[in-house]
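Student: here is the input, now give the coordinates:
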Amino acid sequence: MNYNIRGENMELTEALKEYVEKKVGKLERYFNESPDANVHVNLKVRPDKTAKVEITIPLPNLLLRAEEDNADMYAAIDLIIDKLERQIRKHKTRVNRRAREMGSPKEVFAQIVAEEREQRLRVLEEEEEDGSFDIVRTKQFDLKPMDSEEAVLQMNLLGHSFFVFTDAETNRTNVVYKRKDGKYGIIETA
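Tutor: Here you go, the predicted structure:
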């Protein structure tokens, strides 16, 4: 793993960097081989002297992201690693369940990658056809098959108000969003 560690409103010491790398490095035990991923770590000290830690690890079939606030920076790092471990275990459970239903994990991932590639091509074709609007920013991302519960979890982990995903049961593109009353809604495509 490649580490990108930033400090805001604080001096980033070697001891703190080593602690982060040691703790995040323990996540590698959940993978068959060490993932070639960029680990983005943001350590921040707020004006009220509380620490905020954000870690984002984009992987080919999973985005791991967590935030944690605590009075102690080292305690916040420990807590955020626990959150990331829970995300990995939850993802592995779902992959294993899907593998039992659909075949080997290699076949499942191959199918997911093929579907994501097709979806990406459809999005690019639609953007090329419709050039009448002033688009100021384009974002591309892979749609991962998941259920609505996991989509809500991913949306909250990213801190967004909506999340686009492929429904694992219907294989259709859906959007989950947070309503003003704090509950969630789903927009299903026909």
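
Student: all contacts plus neighbour counts: C-alpha atoms, from now on.
Tutor: Noted.

Student: Leu43 against Glu11, yeah?
Tutor: No - Leu43 is not in contact with Glu11 according to C-alpha atoms under 8 Å; the separation is 9.9 Å.

Student: of these two, which one has the most company?
Tutor: Neighbour tally, Leu43 and Glu11, criterion other C-alpha atoms under 10 Å: the higher count belongs to Leu43, 24 against 12.

Student: which residues in this protein form strands?
Tutor: Assignment of strands within the chain using DSSP state E yields the ranges 2-8, 38-45, 51-59, 62-70, 145-146, 162-167, 173-178, 184-188.

Student: out of those strands, indicate the one that is most buried.
Tutor: Ranked by mean neighbour count, these are led by strand 162-167 with a mean of 21 (mean count of other C-alpha atoms under 10 Å).

Student: can you name every helix or strand that it contacts?
Tutor: Using 3 or more C-alpha pairs under 8 Å, 6 or more residues apart in numbering; DSSP states H and E as the contact definition, the elements that strand 162-167 packs against are strand 145-146, helix 148-158, strand 173-178.

Student: what does it contact?
Tutor: For strand 162-167, contacts defined as C-alpha atoms under 8 Å, 6 or more residues apart in numbering pick out 143-148, 151-152, 154-155, 172-178.

Student: sequence B follows; please return its structure for comparison with A:
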Amino acid sequence: MEIVVTGRHTQIKQRFRDVVENKMNRVTAIAPDAQRAQIVVTHEGNPRQADTAKRVEITVIAGRTVVRAEASSADEFSALDLALDKLTLRLRRSRDRRKDHRRGYTNPQPVDLGVVEPPAVEEPAVDEPSNSPADAVAGDLGPGESVEVQVGDTPIVIRRKLHIAEPMSIDEALYEMELIGHDFFLFVNKETGRPSVVYHRHGWSYGVFEIDTPENVKKD
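Tutor: Just a heads-up that it's a prediction; the model follows:
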């Protein structure tokens, strides 16, 4: 499995890379078909957030499955352990779901939800926002590519990313959202052909937004 470690606003030390290489054996033990793992470490410079100064995001690509987890802590090593715990749990759920489908169980109940993002693109060691508004057009980006743009002289930074939405059912979208660990997921509803969003409301309650134009709705 290819392992890529990058940093945002921080430099990655060799010791951390060595620890990552060793600990990622947990991933290959559960998902031997995993092809790539991207680990992104982000440093929060605000001293008031010292307890969560390091955030580790792990994205694993295994075939067409993308599983993601993240965690924050005072240092990158403990954040890595927390993120790995979440990731391995989701990988086990993914493995068990595939086993259930092979046994003929086709209607599993969704579990804790948590947007699938396409495979992350390796970023420079220090990720600085772009100042060119033209660079922020998502249509100019490739799948999985992202760009950050600062709004004028304000401290506001907008990060844009191109997401490839594949046609799928609502149940499949809920499952993909769980693997990524976010509260919403963008997809194309294969039953209606409409761009849609599933999202986590509370408890076991979820919602679905479908997007269409007034002209198309009138035709229906």
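
Student: wait, doesn't Tyr184 of structure 1 sit right on Val176?
Tutor: Yes - checked against C-alpha under 8 Å, the pair Tyr184 of structure 1 and Val176 is within contact range at 6.9 Å.

Student: how close does the residue mapped onto Arg93 of structure 2 from structure 1 sit to Ala37 of structure 1?
Tutor: For Arg93 of structure 2, the aligned position in structure 1 is occupied by Lys90, per TM-score structural alignment. According to C-alpha to C-alpha, to the nearest Å, Lys90 of structure 1 and Ala37 of structure 1 sit 19 Å apart.

Student: need the contact list for the residue positioned nearest the centre of structure 1.
Tutor: For structure 1, the residue whose C-alpha lies nearest the mean C-alpha position (C-alpha atoms, centre = their mean) is Leu63; its distance is 2.5 Å. With contacts defined as C-alpha under 8 Å, 6+ apart, the neighbours of Leu63 of structure 1 are Thr56, Ile57.

Student: any idea which helix is longest in structure 2?
Tutor: Taking DSSP state H as the assignment, the helix of structure 2 that covers the most residues is helix 76-103.

Student: count the residues that sit near the match of Arg93 of structure 2.
Tutor: With neighbours defined by other C-alpha under 10 Å, the count for Lys90 of structure 1 comes to 13.

Student: same thing with the one 10 residues further on?
Tutor: Around Arg100 of structure 1 sit 12 other residues, with neighbours defined as other C-alpha under 10 Å.

Student: would you mind finding the match for it in structure 2?
Tutor: For Arg100 of structure 1, the aligned residue in structure 2 is Arg103 (criterion: TM-score structural alignment).

Student: how near is that match to Ala62 of structure 2?
Tutor: Counting by C-alpha to C-alpha, the gap from Arg103 of structure 2 to Ala62 of structure 2 is 21 Å.

Student: from what I see, Asn174 of structure 1 and Gly185 are in contact.
Tutor: No - counting by C-alpha under 8 Å, Asn174 of structure 1 does not reach Gly185; the two are 10.4 Å apart.

Student: in structure 1, what sits opposite Lys54 of structure 2 in the alignment?
Tutor: Across the alignment, which pairs residues by TM-score structural alignment, Lys54 of structure 2 is matched by Ala51 of structure 1.

Student: now do the end-to-end distance for stretch 57-74 of structure 1.
Tutor: According to C-alpha to C-alpha, stretch 57-74 of structure 1 extends 19 Å from its N-terminal end residue to its C-terminal end residue.

Student: go on, stretch 26-36 of structure 2?
Tutor: Taking C-alpha to C-alpha as the measure, stretch 26-36 of structure 2 stretches 14 Å from start to finish.

Student: buried sites along that stretch?
Tutor: Residues of stretch 26-36 of structure 2 classed as buried: Val27, Ala31, Ala34, Arg36 (neighbour count, 16 or more other C-alpha atoms under 10 Å).

Student: in a markdown table: those residues, plus distance to Val4 of structure 2.
Tutor: A markdown table is the format used below for the buried residues of stretch 26-36 of structure 2 (distance: C-alpha to C-alpha, whole Å):
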| residue | distance to Val4 of structure 2 |
| --- | --- |
| Val27 | 14 |
| Ala31 | 17 |
| Ala34 | 13 |
| Arg36 | 8 |
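
Student: which one of those residues is nearest Ala83 of structure 2?
Tutor: Closest to Ala83 of structure 2 out of the buried residues of stretch 26-36 of structure 2 is Val27 (11.8 Å), distances taken as C-alpha to C-alpha.

Student: read off where stretch 123-131 of structure 1 ends up in structure 2.
Tutor: With TM-score structural alignment applied, stretch 123-131 of structure 1 matches no range in structure 2.

Student: next SSE downstream of the longest helix of structure 2?
Tutor: Using DSSP states H and E, the next helix or strand after helix 76-103 of structure 2 towards the C-terminus is strand 146-150.

Student: that following strand corresponds to what range in structure 1?
Tutor: Under the alignment (TM-score structural alignment), strand 146-150 of structure 2 falls on nothing in structure 1.
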